[in-house]
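Peer 1: A predicted structure for the sequence below; I have some questions about it.
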Amino acid sequence: MQVAFELNGDPVNADVEPRTTLVDCIRDRLGRTGTHVGCEHGVCGACTVLVNGEAVRSCLMLAVQAQDERVVTIEGLSGDELSPLQAAFRKHHALQCGFCTPGFITTAHALLTNEPDADQERIREVLSGNLCRCTGYIPIVEAILDARSHYARDGEK
């Protein structure tokens, strides 16, 4: 099947099997490898991408379900410079191996776009579906708290 959607602001087309997951399409067919494949059961959050601004587990979504949608991966959150969240993760040493980082950042971006004043409790609640086995969660939460100032009620500045 042919699937067409917007990926990081660019129109893309891919030939996929009907059962191909969005993460496999993004990585294997379209060559964007920033989104990671972890558990393949929607439990770890490593594959989180934004679909029409909403954080979704791309291992649970079929590529054909993305037809005509706007998909943003970790690569699409920054231009020539790091995004505010990426810079905050770097500043707060909120990554170690980095495997989980794209999922945390896309999840946090969706949260802060909708709730720029999210407090620590809300951040922890939203991140509860993302797993990190190296860094621990304190620097991740601190980074997200720090990045809040770069978000406004109507989206990122």
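Peer 2: Alright, I've got the coordinates.
Peer 1: switch to C-alpha atoms for all contacts and neighbour counts from now on
Peer 2: Will do.
Peer 1: where does the residue positioned nearest the centre of the chain land in three-state SS?
Peer 2: The centroid of the chain falls nearest to T106 when counting by C-alpha atoms, centre = their mean (2.6 Å). At T106 the chain is in helix, as set by DSSP: H, G, I helix; E, B strand; the rest coil.
Peer 1: and E75, how many neighbours?
Peer 2: For E75, the neighbour count with other C-alpha atoms under 10 Å is 17.
Peer 1: do the same with L85
Peer 2: L85 has 26 nearby residues by other C-alpha under 10 Å.
Peer 1: so who does it touch?
Peer 2: Each residue near L85 by C-alpha atoms under 8 Å, 6 or more residues apart in numbering is listed here: 105, 108-109, 143-144, 147.
Peer 1: try this one side by side with the last:
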Amino acid sequence: MSTELPESTVAPAEEHATALSRRTFIATTTTAVGGVAATAGAATGPSAAAAAAPAEAPPTSRVTLSVNGDRHTVMVDNRTSLLDLLREHLGLPGTKKGCDAGACGACTVLIGGLRVNACLTLAVRLDGAKVTTIEGLADGDQLHPLQQAFIDQDAFQCGYCTPGQIMSGVGCIKEDHTGSAAEIREWMSGNICRCGCYTKIVRAVEQAAGRK
């Protein structure tokens, strides 16, 4: 019985080619990985540092306006709404932020006696304007007639929309749109009451207008 080991089934030239191809694969892979690392390093270089730098401060403007008879001068971001100016800069939270899109009327105030949605009005456009909010309606302890009418007619439930409803009602009376309940409803339609107190709100406006 022969004790010689069987010869390799792979020829020497084939073994050399196999080893060479493995070395080539390792070398190619190492180069590729190095390239990726270099690219990643470049991404964190000066250009990335510039991108991470803090953005420039937004432009601001000085605005002087009268709110409920008091004169205020403030520096505000040019994107600041009248609603945010009243609530966050002047400490007048009576004007409510509802939809912040001009659809609910909770932020209604008077500018020069006219009704506006404070959330849609830029503060920088009001230099020299006269603004009246719910805080400015009463005369000391004497409520405005419409404020009293809302109490008399029980024209609110949760009360969130009430400041805007009252301000809109005051404007509605000044505009002389109180000829009938239907006319009041039409001209107050921009103010939404989630609690559904519309009938009592109309009655309150009628009372303040002297129709009841």
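Peer 2: Looks like it arrived, so ask away. Note that this is a predicted model, so its numbers are computed, not measured.
Peer 1: ok, back up a step: structure 2: which residue goes with the residue nearest to the centre of structure 1?
Peer 2: Counting by TM-score structural alignment, T106 of structure 1 lines up with M167 in structure 2.
Peer 1: show me what contacts that match?
Peer 2: M167 of structure 2 is in contact with 108-110, 115, 133-134, counting by C-alpha under 8 Å, 6+ apart.
Peer 1: same thing but at 10 Å, please
Peer 2: The contact partners of M167 of structure 2, taken as C-alpha atoms under 10 Å, 6 or more residues apart in numbering, are 95, 105-110, 113-116, 132-134, 137, 146-147.
Peer 1: one more: L82 of structure 2?
Peer 2: Per C-alpha under 10 Å, 6+ apart, neighbours of L82 of structure 2: 88-89, 107, 109, 117-126, 131.
Peer 1: so how far is A17 of structure 2 from G35 of structure 2?
Peer 2: 27 Å (C-alpha to C-alpha, to the nearest Å).
Peer 1: grab the nearest non-local neighbour of Q165 of structure 2.
Peer 2: N191 (6.1 Å; C-alpha to C-alpha, 6 or more residues apart in numbering).
Peer 1: now do the SS call for that neighbour.
Peer 2: coil.
Peer 1: map it across to structure 1 for me.
Peer 2: Counting by TM-score structural alignment, N191 of structure 2 corresponds to N130 in structure 1.
Peer 1: wait, that match touches T107, no?
Peer 2: Yes. Under the criterion of C-alpha atoms under 10 Å, N130 of structure 1 makes contact with T107 at 8.5 Å.
Peer 1: please report how far the equivalent of G53 of structure 1 over in structure 2 lies from T132 of structure 2.
Peer 2: If you follow G53 of structure 1 across to structure 2 using TM-score structural alignment, you land on G113. With distances taken as C-alpha to C-alpha, G113 of structure 2 is found 8 Å from T132 of structure 2.
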